[in-house]
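Q: I would like to see how this sequence folds:
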Amino acid sequence: MTENPGIILTILAFALVIGPLVFIHEMGHYLVGRFFGVHAEVFSIGFGKEIKGWTDRRGTRWKLAWMPLGGYVRFAGDMSPASQPTQEWLTLPPEQRARTFQAKPVWQRALIVLAGPAVNFLVAIIILAGLLMVNGEDRTPAVIKAVQPGSAAAQAGFLPGDTLQQIAGRDIDSFGDVVRIVKPRPGELLDFQILRGGRVQNIVAAPGVEVEKDRFGNTYKMGLLGLMPVEPVRVSINLLEAPAAAVRQTGQIMQMMVDGLGQIITGRRSVKELGGPLKIAQVSGEMANIGPETFIFFIALISINLGFINLLPVPMLDGGHLLFYAIEAVRRKPVSIMAQEWAFRSGLLVLLTLMVFVTFNDLSSFGVWDRLSGLIG
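A: The predicted structure follows:
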């Protein structure tokens, strides 16, 4: 029998994940903008009509909107989607214009934009560092203790005593690295470099496909080789070691995200695996139902995901702005307003299309379309 976290827990958990992460993301933009003397006109959590808000003594309107699936900071003079000067901006008094976003040099604008994703990564690193100090870190040597008979590893020729050094060109430091690389690649041919009897050898193997079902009824396809490691080693992490270990773990998670995106783009994984806000809400409730520590780790994952997605070079995202600033820095002049307007309109269309698609996927994973077809039939 599968568990159900319930609609109330799901909504509360989703709010506890998305709300604070959007807030700190936008706060990163706000604080760096304020440091460089840019006036923020609006700081909004959510989109659409304002539910509640107030104006501070600096003239910034802080508000909560009815659609809490994001947020934004609107800086003074930010009058177009491409954040380019407009005729209205040119008519501002010089002292007022100096406090606008467009008046700042390109490196300051880039730092203001970069600050949002950077804060998301920083929060994730802090969370992961705390969890590492509590639980320690798995550093089990990548040495094979046993090979499951009939498994993909047995068929490929792995033997007890082999030490895995590289998989798909990536260095292996512990057995945890093996799991992170193999699990997301069911059925995919991988190159393994092993050390056997003092000699380096190469093996090509395709992990078998294992379908796992969690306690909530969700199913996942996982890669399985059939290797058993030597005795697990759990190393204690102190306060001085935790930041570096957390940064390393954040990098590993980002690598998994890059791999997953690459697999979907190249067709090695189904686009049906893409999830949107509804899926995040569902998983938020499930993680909260498992326990506080699991839920906190999930917040770190979503924070990394939010930072990573925003750095993609897609117009309308932070990465799209950074791309144009990089071009501006090289050319010593901005990209034309018309080119930026077209790029940002295209980016908006892409994002809206993606939002519709992932929402369709989410509803499909909940069985909505099957139930509707049953009613119609």
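Q: C-alpha from now on. contacts and neighbour counts both.
A: Fine.
Q: Tell me which residue lies nearest the centroid of the chain.
A: Centroid-nearest residue in the chain, with C-alpha atoms, centre = their mean: Asn305, separated by 1.0 Å.
Q: Excluding its own residues, what touches the one helix or strand that one maps to? List them.
A: Under the criterion of DSSP states H and E, Asn305 resides in helix 292-310. Applying C-alpha atoms under 8 Å, 6 or more residues apart in numbering, the contact partners of helix 292-310 are 17, 21, 116-118, 120-121, 123-125, 127-128, 131, 250, 253-254, 257, 284, 287-288, 317-319.
Q: Now with 6 Å, please.
A: Identification of contacts with helix 292-310 by C-alpha atoms under 6 Å, 6 or more residues apart in numbering yields 17, 117, 120-121, 124, 287-288, 317-319.
Q: Can you tell me the SS state at Glu341?
A: Look at Glu341: counting by DSSP: H, G, I helix; E, B strand; the rest coil, its state is helix.
Q: One more, please, to line up against the first structure:
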Amino acid sequence: MADIAIPLIGLGNFLLGTIVPFLFVLTVVVFVHEMGHYLVGRWCGIGVRAFSIGFGPELFGFTDRRGTRWRFAAIPLGGYVKFVGDVGAASRPDADAVEALSEEERPVAFHTQPVWRRAATVFAGPLFNFLLAIVVFAVMFTVFGRYVADPMVAEVRPGSPAQEAGIEPGDRFVSVDGVPVETFADVQRLISGRAGDRLTIVVERDGRLIETQATPQATEQTDALGNTIKIGIIGVVNNEALGQPRLVEYGPMEALVAGTQETWNVIARTGQFLKRLVAGREDRCQLGGPVKIADMAGRAADLGFVWLVQLVALLSVGIGILNLLPIPPLDGGHLLFYGIEAILRRPVPWQVVDAVYRAGMIMVLMFMAFVFWNDLFGC
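A: Presented below is the predicted three-dimensional model:
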């Protein structure tokens, strides 16, 4: 009996400690994304045939009074909203499908709408992902506040880029690469993602502004969720005496502003990472797929629900950015075609659209295979 019970207990711990947190994180992010499409689509007068969390066979669902099928499917790695006139889950247009619409369906079909309504409906998905992150960060700041420290240099590590740049203990950071800084966390944020880049740094010393340059060196660190990450450092240390760490408390509106700024910081850093990745200046092992997300969700759940909610915010921003890439069938690919249509004042030919969608789908599948390989074997 004991020999059977031990693996069953291990399986139960895996399900509760990893799979359940993973499904929670992914379901929230996907639901909010698809709800953005749904709400704005309905506001634009577009009919909706299905709202699905997951792909594949339906596990359970119901049909509302408008005829929309709300469903949970067997493969919980995404979701979709299927509008009237869509060929499939990717909202790929098709001339035959549009021609086959009934007289009642044509006015509410997605692909018969003005280009601005289609664009608004598509853009709403990533937008809602960003709004989710703003709300999460704003609530966090309202409930817990935020600890900050002045951007002071207490120690300069020997042989570090900071020492080579002439930065000294007692200096106060004013800006990093033209971006003003108010806290030591600002300095870390602006430097950590720029390993190998020569940065212009302005410090204040004895009332004088001194401009210098430093190139952050890459170093491996372990984050709070146990991930090994590579970040840039210049070798400066802050301490309690000079940094004067303190808790900043926020009212609701202040927290909303701070949450918006924090979301923008995450967007900027993610965009910067992707640009450096394409240029071959970032480690591909920093990319992960469902397996890595599941592992992170399990670790976050071990640290507490607050950490899990923060992971939701970070993943939501990542999903929003990923979907804005100009690759069909992602939302950004749709928006690219709508932009061309708005400029030309006529739709892109169906044959061109179909060919690009097929090529885009191959690219998306290759990317998914790449991150799966990273998860399982590559890193």
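Q: Now do the buried residues in the helix holding Asn305 of the first structure.
A: Under the neighbour-count criterion of 16 or more other C-alpha atoms under 10 Å, helix 292-310 of the first structure has 295-310 buried.
Q: still on that earlier bit, what residue in the second structure is paired with the residue nearest to the centre of the first structure?
A: Aligned counterpart of Asn305 of the first structure in the second structure: Gly318 (TM-score structural alignment).
Q: swap in Glu137 of the first structure?
A: Per TM-score structural alignment, the equivalent position to Glu137 of the first structure in the second structure is Arg146.
Q: Next up, the contacts around its match.
A: 247-248.
Q: ok, now with 7 Å
A: 247-249 (C-alpha atoms under 7 Å, 6 or more residues apart in numbering).
Q: before we move on, what SS does Ala195 of the second structure have?
A: coil.
Q: Arg281 of the second structure versus the nearest residue to it once chain neighbours are set aside, what's the distance?
A: Distances taken as C-alpha to C-alpha, 6 or more residues apart in numbering put Gly232 closest to Ala195 of the second structure, at 4.2 Å, once the chain neighbours are dropped. Distance, Gly232 of the second structure to Arg281 of the second structure, by C-alpha to C-alpha, to the nearest Å: 12 Å.
Q: Pick out whichever of those two has more residues nearby.
A: Neighbours were tallied for Gly232 of the second structure and for Arg281 using other C-alpha atoms under 10 Å; the higher tally belongs to Gly232 (21 against 15).
Q: once aligned to the second structure, how far is stretch 341-350 of the first structure on average?
A: Its aligned residues in the second structure lie a mean 1.0 Å from stretch 341-350 of the first structure after superposition (mean C-alpha distance after the TM-score superposition for the first structure).
Q: what's that stretch aligned against in the second structure?
A: The aligned range for stretch 341-350 of the first structure is 354-363, by TM-score structural alignment.
Q: contacting residues around the matching stretch?
A: By C-alpha under 7 Å, 6+ apart, stretch 354-363 of the second structure touches 327-329.
Q: Counting neighbours, what do you get for the counterpart of Gln286 of the second structure in the first structure?
A: In the first structure, Gln286 of the second structure lines up with Glu273, judged by TM-score structural alignment. By other C-alpha under 10 Å, the residues close to Glu273 of the first structure number 14.
Q: just Gly67 of the second structure next, same as before
A: Applying other C-alpha under 10 Å, we find 12 residues neighbouring Gly67 of the second structure.
Q: mind listing what it touches?
A: Counting by C-alpha under 7 Å, 6+ apart, Gly67 of the second structure makes contact with Arg49.
Q: Need the counterpart of it in the first structure.
A: Using TM-score structural alignment, Gly67 of the second structure sits opposite Gly59 in the first structure.
Q: Over to Pro169 of the second structure?
A: In the first structure, Pro169 of the second structure lines up with Pro160, judged by TM-score structural alignment.
Q: Please apply the same query to Arg299 of the second structure.
A: Using TM-score structural alignment, Arg299 of the second structure sits opposite Glu286 in the first structure.
Q: Now its match: closest residue in space, sequence neighbours ignored.
A: Pro5 (5.9 Å).
Q: For that neighbour, list the residues it contacts.
A: By C-alpha under 7 Å, 6+ apart, the contact set of Pro5 of the first structure is 285-286, 289.
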